[in-house]
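[1] Coordinates for the following, if possible.
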Amino acid sequence: MENLFADRPVLATGEAFDELLRCRNVRIERIVSSPMPDPAWYDQPQDEWVVLLAGRARLELAGDVLEMGPGDHLFIPARTRHRVLATSDEPRCLWLAVHIEP
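    Take a look at the predicted model:
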């Protein structure tokens, strides 16, 4: 057994991705964000469902800006351009992402 909140890295910039499970076409990962996330655009070949467990974040998704808080979750269809615009410093953002490969 492991704990999602344990052993979180403290990053100055960017994000840390930890794969928790890979089973057939599903991959689950924990994402820890710094207060200065990489503003790069993502355009992934797989669907993604993501939930913010701690912190606050602002995302840009297909031209819309979304404000997220703890418990907020969303589905990002494959090939939907998105990026993280801002994340909180305290508490740091902790995400759980489920990727569904084609």
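[2] CA only for contacts and neighbour counts going forward, please
    OK.
[3] Give me the distance between Leu85 and Arg30.
    Plainly put, Leu85 is 19 Å away from Arg30 if you go by CA to CA, to the nearest Å.
[4] One more: Ala54?
    Distance, Ala54 to Arg30, using CA to CA: 12 Å.
[5] One more sequence to fold, the one below, so I can look at both together:
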Amino acid sequence: MAEAQLQQFLEKVRQLNAFVALSESQPALRDALRACDQHHEVVALAAQHGFEIARRWGDSQAAATQPKEQPSNQSNLLSSSCPAAGEERVDRLIEGSGWRLERIHSCLASSPEGFWYDQAETEWVIVLRGSAQLQFEDEPEPRDLCVGDSLLINPHQRHRVVTTDPDPGTLWLALFWSADA
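    Below you'll find the model as predicted:
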């Protein structure tokens, strides 16, 4: 680890420790923290009190807030501007006969009330950035997903998106294929 990254890491630990100390001394803040259901709610609450705990220790401030421009023959799966709150953007990255690979960027997105995806294809999805909750119709509780979590969704396995993170959003990589391929 380079010295600059070490200093970023140590600063994040200091911010977290200071936020914890403040929450222990202020019962109202502790109650607000207890009421948080999502990681992004904790991050927002900390930011309201002047603490920056969301940025990963290896990211610069500019990298955390601005997508980098890429040459036309190069892409970065993590670089894009966040869609508007409540929306998602789907970019088809590559496709072949009976399959396609998509990058999905969601921002505070959720499936409409009562809507269930019921697709004929198999889908494998992984969270690249952020977090989300995905609900399967045959399961009583939504699944919490964070960076690195993946799921295999079988054809006609009804599911819906309960929530995704606010700006900078949730990035998914999704591979779809049909049994005929």
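[6] quick revisit: list the residues that contact both of Ala54 and Arg30 of the first structure?
    Leu94, Trp95 (CA atoms under 8 Å, 6 or more residues apart in numbering).
[7] for the second structure, longest helix please?
    What stands out as the longest helix in the second structure, according to DSSP state H, is helix 3-25.
[8] What are the buried residues along that helix?
    For helix 3-25 of the second structure, the neighbour count (16 or more other CA atoms under 10 Å) marks Gln8, Phe9, Lys12, Gln15, Leu16, Phe19, Ser23 as buried.
[9] Could you count how many residues lie near Ile31 of the first structure?
    The burial count assigned to Ile31 of the first structure is 20, neighbours taken as other CA atoms under 10 Å.
[10] tell me the centre residue of the second structure?
    Per CA atoms, centre = their mean, the C-alpha nearest to the average position across the second structure is that of Gly130, at 2.0 Å.
[11] Now for that one: which residues touch it?
    Counting by CA under 8 Å, 6+ apart, Gly130 of the second structure has contacts Cys146, Val147, Thr164, Asp165, Pro168, Gly169, Thr170, Leu171.
[12] and if we set it to 10 Å?
    Applying CA atoms under 10 Å, 6 or more residues apart in numbering to Gly130 of the second structure gives the contacts 39-40, 105-107, 145-148, 164-172.
[13] Can you select the buried ones among these for me in ChimeraX?
    The following ChimeraX line selects those of those that are buried, judged by 16+ other CA under 10 Å:
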select :40,105,106,107,145,146,164,165,166,167,168,169,170,171,172
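[14] And Pro91 of the first structure, which helix or strand is it part of?
    Using DSSP states H and E, Pro91 of the first structure sits within no helix or strand.
[15] Just list the residues touching the equivalent of Trp172 of the second structure over in the first structure, thanks.
    Per TM-score structural alignment, the equivalent position to Trp172 of the second structure in the first structure is Trp95. By CA under 10 Å, 6+ apart, the contact set of Trp95 of the first structure is 4, 17, 29-33, 50-55, 70-71, 73.
[16] try 6 Å this time
    With contact set as CA atoms under 6 Å, 6 or more residues apart in numbering, Trp95 of the first structure has these partners: Arg30, Ile31, Val51, Leu52, Leu53.
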